[in-house]
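Asker: quick one, fold the following:
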Amino acid sequence: MLEQYTSIFATVAVIFSIFLLGYFAWKTLITANYFQKGINLYQQKDYQGAEAAFRQVIAINSTNDAVHLLLGDTLMQQGKVEEAISEFQEVIRRAPKKVDAYLRLAQALMQQQKPQEAITILQQASDLFQKQRQPEKAEQIQRLLQQISSASKDS
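Answerer: Just a heads-up that it's a prediction; the model follows:
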């Protein structure tokens, strides 16, 4: 009797595992399709379509930082700077070592004529590059910071 229950339990566990694998494979396939669609639409400069595709990916997997960055880029292309800033800040909040988010946020702030805020963000990006042992990239940021400081003094 005990062997029969053990056998039934094992069979149910295997069936459940197969179901879960199938579900996650389907979800991954759907996500990948929307992601690729978003990339293609972005490259074709169909930013509204790309935005919709990236939002569908986020609806399925809200923790994908790369998609949030791409959505932010797409929003920037449409002049939706505040929304883009929100996306970049969300990535920084969740993944504070993701330098790309800082760089994109600084670009958005410059577009909003907020050079002091952009300088603060760029300094953080430079510090991250130093911590990540990428001194050449940190030096590029420092040169950019000098250019911004010079330009803001001139105006």
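
Asker: from here on, contacts and neighbour counts on C-alpha atoms
Answerer: Noted.

Asker: and the spatially closest residue to Gly72 that is not a sequence neighbour, how many neighbours?
Answerer: Excluding the flanking residues, the one nearest Gly72 by CA to CA, 6 or more residues apart in numbering is Ala84, at 4.1 Å. Neighbour count for Ala84, taken as other CA atoms under 10 Å: 25.

Asker: over to Ala84. Which of the three states is it?
Answerer: helix (DSSP: H, G, I helix; E, B strand; the rest coil).

Asker: my guess is it meets Gln78, correct?
Answerer: No: Ala84 is not in contact with Gln78 according to CA atoms under 8 Å; the separation is 9.6 Å.

Asker: pull out the buried residues from the strand or helix carrying Leu71.
Answerer: According to DSSP states H and E, Leu71 maps onto helix 65-77. Buried positions in helix 65-77, judged by neighbour count with 16 or more other CA atoms under 10 Å: 65, 67-77.

Asker: elements contacting that helix?
Answerer: helix 47-60, helix 81-94, helix 99-111 (3 or more CA pairs under 8 Å, 6 or more residues apart in numbering; DSSP states H and E).

Asker: reformat these as CSV; add distance to Gln123.
Answerer: Output for the helices and strands packed on helix 65-77, formatted as CSV (distance: least, CA to CA, whole Å):
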stretch, distance to Gln123
helix 47-60, 29
helix 81-94, 14
helix 99-111, 9
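
Asker: circling back to that earlier point, mind putting the buried residues of helix 65-77 in TSV, distance to Lys131 included?
Answerer: Shown next, in TSV, are these (distance: CA to CA, whole Å):
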residue	distance to Lys131
Asp65	21
Val67	25
His68	24
Leu69	22
Leu70	25
Leu71	27
Gly72	25
Asp73	26
Thr74	29
Leu75	30
Met76	29
Gln77	31
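
Asker: quick one more, to check against the first:
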Amino acid sequence: MENLPLDSLAIIIVIFTISSLIYFSIRTWRTNSLFQQGINFYQTKDYQNAEKYFRQVIAINSTNDVVHLLLGDTLMQQQQVEAAISKYEEVINRAPKKIDAHLRLANALLLQNQQKEAIDILKQAEDYFQSKRYVNELARLKEILQKIESQFN
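Answerer: The predicted model follows:
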């Protein structure tokens, strides 16, 4: 590369940069399109197709917690509770501040008559939000926890 004139090196860098931008633009457009199709299928209660599209989005971007939660919801609608629980736990492990993941996991456990486990999950979340001083999430969580505990005590 030392033999290339400086102009040639600049051209190569520009071409590489433009190619990268095009690649990421296409990838983003495709991900958004698949996500929207999954949402559309979910809203029309076609959960099998929604699952298929959410899994495709995850294959492209495995760190999108919203899609993992929606996939869990889709699995719940198909009575695949264990698979949904696994998705919710995956999100909690990766992003413990996602209160929706804790609530969805607790709900799934309640549907399986695992009240103690659901309460334990919510208490763990309560401790986490308390330690991080997430006031809004903590208040919401305490309210839900009180309702559940009063039902099962």
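
Asker: returning to that earlier point: next, the contact list for the residue nearest to Gly72 of the first structure, please.
Answerer: Applying CA atoms under 8 Å, 6 or more residues apart in numbering, one finds that Ala84 of the first structure lies in contact with 71-76, 108.

Asker: how does it look with 7 Å?
Answerer: 72-73, 75-76 (CA atoms under 7 Å, 6 or more residues apart in numbering).

Asker: against Asp100 of the first structure, how distant is it?
Answerer: Here the criterion is CA to CA, to the nearest Å. By it, Ala84 of the first structure lies 13 Å from Asp100 of the first structure.

Asker: equivalent analysis for Leu144 of the first structure, please.
Answerer: 15 Å.

Asker: contacts for the host helix or strand of Phe129 of the second structure next, please.
Answerer: Using DSSP H and E, Phe129 of the second structure maps to helix 115-132. Contacts to helix 115-132 of the second structure, defined as CA under 7 Å, 6+ apart, come from residues 102, 106, 109-110, 137-138, 141, 145.

Asker: can I get the residues you listed in TSV with neighbour count and distance to Ile12 of the second structure?
Answerer: Formatted as TSV, these follow (neighbours: other CA atoms under 10 Å; distance: CA to CA, whole Å):
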residue	neighbour count	distance to Ile12 of the second structure
His102	24	48
Ala106	25	53
Leu109	20	56
Leu110	16	58
Glu137	17	50
Leu138	20	53
Leu141	20	54
Leu145	21	59
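
Asker: would CSV of these with distance to Ile18 of the second structure be doable?
Answerer: Below are the contacts of helix 115-132 of the second structure laid out as CSV (distance: CA to CA, whole Å):
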residue, distance to Ile18 of the second structure
His102, 41
Ala106, 46
Leu109, 49
Leu110, 51
Glu137, 42
Leu138, 46
Leu141, 47
Leu145, 52
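
Asker: quick check: angle from the longest helix anywhere in the first structure to helix 65-77?
Answerer: For the first structure, the helix with the greatest residue count under DSSP state H is helix 2-43. If you take axes from the mean of the first three to the mean of the last three CA atoms, to 10 degrees, helix 2-43 of the first structure sits at 30 degrees to helix 65-77.

Asker: please name every helix or strand in contact with the strand or helix carrying Gln146 of the second structure.
Answerer: According to DSSP H and E, Gln146 of the second structure maps onto helix 135-152. Packed against helix 135-152 of the second structure by the contact rule (3 or more CA pairs under 7 Å, 6 or more residues apart in numbering; DSSP states H and E) you find helix 115-132.

Asker: now the angle from the helix it packs on to helix 135-152?
Answerer: Going by the same axes, to 10 degrees, helix 115-132 of the second structure makes 160 degrees with helix 135-152.

Asker: ok, the nearest residue to Gln112 of the first structure once chain neighbours are set aside to Lys137 of the first structure distance?
Answerer: Excluding the flanking residues, the one nearest Gln112 of the first structure by CA to CA, 6+ apart is Val81, at 7.7 Å. Separation of Val81 of the first structure from Lys137 of the first structure (CA to CA): 25 Å.
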